[in-house]
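Asks: this one's structure only:
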């Protein structure tokens, strides 16, 4: 199997993966409990050093209760140490985990954050759990088995016109560089003229969960940080949405950008974004 195989084209999840999903869900839920205890809506930080210290402490707290059980659940699996890494992985099974997806929100007292864990098999996501500790909501997906929110199937929006769509984008990480910032800015300008409403926010995974659930209609990102895209990509694909790059080509971990959209507006969204560069 090629390292550049399009995401979502691997064989369906196995019966063994069904049992694994229950294990991963329990692990992520337990980690989220610790993270919820660390959250305060009154958090007010003074400078970049304080932000970095608080975010690092959150990561360490979650990993201390999440990493060992996940590795034990799949003996021989690998672990992606840097949550901001991008690009293809070696063949085999890898855990791509964001201990606090939306950490910047958590440490500022905002509510949009989650714990995510995704199993990647030969560079294709096959299982994911996204847990929102403040609401108790849990999104899950298995390759070939659909995507669910609290056990109920997810479906993307049925919209067919971009001018009626709610769309979104955002940064993948700090310090991405002027070329990426210019692409983000150009896409925002283009979509302000094309879509009904545009959101620019983080984290990516929660916007992608909205696309999978039909609350939002499209999300794109001009970088390929794995931990922010893989969980949401599997949710969208398994809900019936379209996942490609911004030119409409199959998305892989080697792609330089990303688009997830409701099927009825995917082509129109590609048309807008693909003409920017």
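Replies: Right, received. Where do you want to start? Since we're looking at a predicted model, the values are computed, not measured.

Asks: Please make it C-alpha for all contacts and neighbour counts, starting now.
Replies: Fine.

Asks: Tell me how far residue 17 lies from residue 119.
Replies: From residue 17 over to residue 119 the distance is 10 Å, taken as Cα to Cα, to the nearest Å.

Asks: Between the two, which contacts overlap?
Replies: Listed as contacting both residue 17 and residue 119 by Cα atoms under 8 Å, 6 or more residues apart in numbering are residue 127.

Asks: The two: which is more packed in?
Replies: residue 119 (29 against 16; other Cα atoms under 10 Å).

Asks: ok but the more buried one is inside a strand, no?
Replies: Yes. Assessed with DSSP: H, G, I helix; E, B strand; the rest coil, residue 119 lies in a strand.

Asks: isn't it right next to residue 95, touching?
Replies: Yes. Counting by Cα atoms under 8 Å, residue 119 does reach residue 95; the two are 4.8 Å apart.

Asks: alright, now check it against this:
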């Protein structure tokens, strides 16, 4: 990353989706009061449009509105599934890989939280979180897929002898298969005999590639550069391939669900069915 520090555009969009959904979508199962605070003023504006159901007429602003609304629909079941798995494991340590603008350290104060991310993205996150009350996470600057994880985690206070839950959300498709495998290997090396790895990944679907092309075209029509040109997808996985990779490193899949199933269970909107159907959550335990 060059130039001024900034979070990845996808990290901002995910945070906007959480802020838009807070208290409105599946309110008895989903809440994220931290998300809005992590956004800058300009990033909050389309969130408020969605929360107010106020569709702007100008096309560029309307595109922002629809993008945030779509992310809100996707984020609710994804967050619920992951949070349920974290709380069910109840391990004392929680490591979030590729944390972006994650708010779990403040939403889940019962855990000791470590956030792993690229140094530049992490500095931006720290700047945004300055005014948040409560205990912040321990920040661990690591470029996933390239840098060693164990040494940096240990220096931040992570204890390998204690059970850990690992959350890997919204990162896998942006890594090559080799980088994904290398990261799972590092997680296994840093794990105690008991632990849990929760992986959000995307399964191969021709409609997903088509949807990304349509999104790029719509973004270009608004005179903007598509986020997918800067952060392209590099890998997708079938449930069988993901289970085989995790099993190779001592993690045995206890559950693997697609987001559509979770959305229907919690009563969250399912308007973007294709996105929900190819997004999956694998919960794998090590014992």
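Replies: Yep, that arrived. As the structure is a computational prediction, the values presented were derived from the model and not from experiment.

Asks: Got a TM-score for the pair?
Replies: The TM-score (TM-score structural alignment, normalised by the length of the first structure) is 0.28; 144 aligned residues with a Cα RMSD of 6.8 Å.

Asks: What ranges does the second structure have for its strands?
Replies: Per DSSP state E, the second structure carries strands over the ranges 93-97, 112-117, 138-141, 164-168, 195-202, 252-258, 279-286.

Asks: can you check the first structure too?
Replies: Going by DSSP E, the first structure shows strands at 78-79, 93-101, 114-121, 124-132, 137-142, 146-149, 152-153, 166-169, 197-200, 218-221, 242-244, 258-261.

Asks: Quick one: closest of those to residue 209 of the first structure.
Replies: Among these, the nearest to residue 209 of the first structure by Cα to Cα is strand 137-142 (7.6 Å).

Asks: helices or strands next to that closest one in the packing?
Replies: helix 15-37, strand 124-132, strand 146-149, helix 226-239 (3 or more Cα pairs under 8 Å, 6 or more residues apart in numbering; DSSP states H and E).

Asks: want to try CSV for these, with distance to residue 60 of the first structure as columns?
Replies: Output for those, formatted as CSV (distance: least, Cα to Cα, whole Å):
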stretch, distance to residue 60 of the first structure
helix 15-37, 10
strand 124-132, 17
strand 146-149, 27
helix 226-239, 16
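
Asks: Could you name the stretch from those that's closest to residue 211 of the first structure?
Replies: Per Cα to Cα, nearest to residue 211 of the first structure of these: helix 226-239, 6.6 Å.

Asks: Of all the residues in that closest one, which ones are buried?
Replies: 226-239 (16 or more other Cα atoms under 10 Å).

Asks: Who are the contact partners of residue 212 of the second structure?
Replies: Under the criterion of Cα under 8 Å, 6+ apart, the contact list for residue 212 of the second structure reads residue 228.

Asks: Straight-line length of stretch 105-114 of the first structure, end to end?
Replies: End-to-end for stretch 105-114 of the first structure, by Cα to Cα: 10 Å.

Asks: And for stretch 217-228 of the second structure?
Replies: 11 Å.

Asks: Report the separation between residue 124 of the second structure and residue 195 of the second structure.
Replies: 30 Å.

Asks: Likewise for residue 214 of the second structure?
Replies: 40 Å.

Asks: Tell me which of the two has more neighbours.
Replies: A count of neighbours by other Cα under 10 Å puts residue 195 above the other of residue 214 of the second structure and residue 195, at 23 against 12.

Asks: That'll do, ta.
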